[in-house]
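Participant: predicted coordinates and the sequence they were generated for:
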Amino acid sequence: MKWLAGTWTSEQWAQWVKASPWDFPYDREEYADALGKTWGAIVGEDFAWPMAYRRVGIFQTAYMPFGMQQWGPVGAHAGRAAQLLDATRFIPGAFTKVDLQIHKPMDWVTCTPRWRLRGGRLERWTERPNFVLDMSGSYESIHAAYSKQLLRNLKEARQHAMTLFEHDTPETLYHAFERYQGKRYTIPEGFGSAIRQAMYHLLHQGKGAVWSVYGEGNRFLAGAFFAFSGNRVVLLFSAISDEGRATQAMAHLINEFLVFAAGRWTYFDFEGSSAPGLARFYGSFGAVNQPYLRYQRWSLL
């Protein structure tokens, strides 16, 4: 294996993605390029592990750009734990800090989350939750697995006038997020431009859609950006107003999308699910936890 700073061909990267045991929008070369970050990859036989890197002060770091939950590896051997573990030896030593999130190999053996010392560096592997719904069957089969709480929420939503739009804009969605979620927590610098670049890129590729729900008087209640990648749909980004939260508008929106998507794709990926409340909400649709990995490394020397 070796480190390459973008010296592969687009055709080669596309072949690695096609041969991968999974299909995520983040893994495609054009998606990563659309985010405008400098990135390279650890490359071996039928294997490539991408990572963005930058200089912060006097240090170089490998990191996850905004707009990506988990990134790589890709290739026919990407699903092998041994390949991934071996690849860590080829991460450039100049990277003082490494903090990456990766697809979990099928034969991965869960290890201790404690830090360990290896070659003058501290490193650790941890698992992060992500909820995925199998929607390969009919909508009726999906609905049959809904929790009682979700059924109550959908009943509540039906008590309110709601209009569904299937072709809203990323700007509308992001401004709603900024207005309502911005009151609850600080939005990191650079997040807004990155997520909008990602959404516009996917729309232009025909691989995304913005669905929104509005109440009376054209009041925004909830919205979501769905990214399409092979047999997977990813809930890439969403926003909800205070009124939408009270009227269960997001439950209504996702339910309506599942009516449309059931049987068209195999998986509905809820993406980030670290908050307990979100995990319960995603699980109420019948989604199950399919963790991804986080790899962290600090140089001591």
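Facilitator: Right, received. Where do you want to start? Since the structure is predicted, the reported quantities are computational estimates derived from the model, not experimental observations.
Participant: for the rest of this, base every contact and every neighbour count on C-alpha atoms.
Facilitator: OK.
Participant: which residues does F191 contact?
Facilitator: F191 makes contact with F66, G67, according to C-alpha atoms under 8 Å, 6 or more residues apart in numbering.
Participant: likewise for L154?
Facilitator: By C-alpha under 8 Å, 6+ apart, the residues touching L154 are Q248, A251, H252.
Participant: do that again at 6 Å, thanks
Facilitator: For L154, the contacting residues are H252, by C-alpha atoms under 6 Å, 6 or more residues apart in numbering.
Participant: so how far is stretch 249-268 from its chain's centroid?
Facilitator: Offset of stretch 249-268 from its chain centre (C-alpha atoms, centre = their mean, to the nearest Å): 17 Å.
Participant: one more: stretch 55-68?
Facilitator: Distance, stretch centre to chain centre, for stretch 55-68: 18 Å (C-alpha atoms, centre = their mean).
Participant: with stretch 42-57 instead?
Facilitator: Averaging C-alpha positions (C-alpha atoms, centre = their mean) puts stretch 42-57 18 Å from its chain's average.
Participant: who touches the helix or strand T172 falls within?
Facilitator: Using DSSP states H and E, T172 sits in helix 170-180. If you take C-alpha under 6 Å, 6+ apart as the criterion, helix 170-180 is touched by A239, S241.
Participant: now do the helix or strand that comes right after that helix against helix 170-180, angle only.
Facilitator: Scanning forward in sequence from helix 170-180 by DSSP H and E, the next helix or strand is helix 191-204. Interaxial angle of helix 191-204 relative to helix 170-180 (axes from the mean of the first three to the mean of the last three C-alpha atoms, to 10 degrees): 150 degrees.
Participant: structure two is appended below for comparative analysis:
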Amino acid sequence: MPTLRLLDAAEIDARQWDACIALAPNGTPYACFHYLNAMADRWCALVMDDYRLVMPLPFKRKWGIRYVYRPPFIQRLGIFQVNERCSEVLKKACFEKALQHFSYLHYSVDAETAIELPHMQAFAEPNYVLDLQKPYASIRSQYHPSLIRSLKRAETSGLMLQEGSLPEAIRFCYARYHRQIPELADKDLQRLLHAAQHDRCYQINCHRVVNQHEELLAVAVWLHDSQRMIAILNGCNETGRTLRAMHFLFDRVIRQYSNTPLVLDFEGSSLPGVARFIRNFGASLENYVTLHANRLPFPLRWIKR
């Protein structure tokens, strides 16, 4: 069995790391070096054979105990191996090694990286994706009739899609949602600004929808690489809801990127209304899995569940 080394982020070679992520079949921009650096409080990683395999592990420390957590705007990570999927033997070795260093783990992975281990629970979570390789007319033909009606309303209202700025999108979403969603912390949104300063293996860009008076109605922030564009943040005000601005935004982005080798990743939702909105675009379900292990000593095991 090749040796798995646990390296702190400061010890990692960023270029070799990103090369592994780019060549892994399950590679994702969530796992790019600078994106992890920006979004995680701290992180380390298991590394094998000169970066042929890597497993990022974001962590925090509380009461002197280190634990693996899911950072904001990172839906899932996993085990990434150059040009091939990780074998069951290597998956088992990676998770057992991680649990030697962390007594508590809350870690989301793609479905194929999921594993069954004693004392580890696994929960499937919904994610929805849309293949953009087809012509726009073909994609639109799969829209739900209710979405077509919403788009007609938006189109007759004179809405326009424009390129947006990340600072504007962050201000818009924070003002709109920070009371409704307490976990949407300003410091986490500011991390996106730091992440956007790097563009070697991913990009962060934005779209905005305005009316005829240039009033801002909706925004979306995308994290993307050469294969996938991920809707990591979006928001809409009351006027935008009435005029179906978010329906309009996603439709226009789909039209703009149709006939390209991209997958539009909606980031999914277990909320029925949000899931219905996404499915109306003809998106397919692509589950990911959250793994949970709690080996904390009693009574901490019962405090953090």
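Facilitator: Received the coordinates, thanks. All figures in this text were calculated on a predicted structure; none of them were measured in a lab.
Participant: what's the helix holding T172 of the first structure aligned against in the second structure?
Facilitator: Mapping helix 170-180 of the first structure onto the second structure (TM-score structural alignment) gives residues 166-176.
Participant: so which bits of that stretch are buried?
Facilitator: Using 16 or more other C-alpha atoms under 10 Å as the test for burial, stretch 166-176 of the second structure gives L166, A169, I170, F172, C173, Y174.
Participant: dump the residues you listed into JSON lines; add distance to L193 of the second structure as well.
Facilitator: Shown next, in JSON lines, are these (distance: C-alpha to C-alpha, whole Å):
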{"residue": "L166", "distance to L193 of the second structure": "7"}
{"residue": "A169", "distance to L193 of the second structure": "11"}
{"residue": "I170", "distance to L193 of the second structure": "9"}
{"residue": "F172", "distance to L193 of the second structure": "14"}
{"residue": "C173", "distance to L193 of the second structure": "14"}
{"residue": "Y174", "distance to L193 of the second structure": "14"}
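Participant: tell me which two in those residues are the farthest apart.
Facilitator: Greatest spacing in those, by C-alpha to C-alpha: L166 and Y174 (12.1 Å).
Participant: which residues in the first structure form helices?
Facilitator: Applying DSSP state H to the first structure gives helices spanning 10-19, 29-34, 81-87, 139-143, 148-157, 170-180, 191-204, 242-246, 249-261, 276-283.
Participant: out of the ones you listed, which gets nearest to R128 of the first structure?
Facilitator: Of all those, it is helix 276-283 that lies closest to R128 of the first structure, at 11.6 Å by C-alpha to C-alpha.
Participant: coming back round to it: make CSV from the helices of the first structure and add distance to Y267 of the first structure to it.
Facilitator: Converted to CSV, the helices of the first structure look like this (distance: least, C-alpha to C-alpha, whole Å):
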stretch, distance to Y267 of the first structure
helix 10-19, 17
helix 29-34, 20
helix 81-87, 23
helix 139-143, 12
helix 148-157, 19
helix 170-180, 23
helix 191-204, 18
helix 242-246, 25
helix 249-261, 10
helix 276-283, 13
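Participant: quick one: which of the ones you listed is nearest M51 of the first structure?
Facilitator: Nearest of the helices of the first structure to M51 of the first structure, taken as C-alpha to C-alpha: helix 29-34 at 9.6 Å.
Participant: by how much does the closest one deviate from the second structure on average?
Facilitator: Compared with the second structure after fitting, helix 29-34 of the first structure has a mean deviation of 1.7 Å; criterion: mean C-alpha distance after the TM-score superposition for the first structure.
Participant: give me the stretch of the second structure that that helix matches.
Facilitator: Aligned by TM-score structural alignment, helix 29-34 of the first structure corresponds to residues 33-38 of the second structure.
Participant: what lines up with R66 of the second structure in the first structure?
Facilitator: The alignment partner of R66 of the second structure in the first structure, by TM-score structural alignment, is Q60.
Participant: neighbours of that match, how many?
Facilitator: 17 (other C-alpha atoms under 10 Å).
Participant: list the contacts for it?
Facilitator: Contact analysis of Q60 of the first structure by C-alpha under 6 Å, 6+ apart lists R54, F95, T96.
Participant: the second one maps to what in the second structure?
Facilitator: So the one you mean is F95 of the first structure. Structural alignment (TM-score structural alignment) places F95 of the first structure against F102 in the second structure.
Participant: separation between the aligned residue in the second structure for M135 of the first structure and S150 of the second structure?
Facilitator: Matched by TM-score structural alignment, M135 of the first structure corresponds to L132 in the second structure. Note on L132 of the second structure: its distance to S150 of the second structure, by C-alpha to C-alpha, to the nearest Å, is 21 Å.
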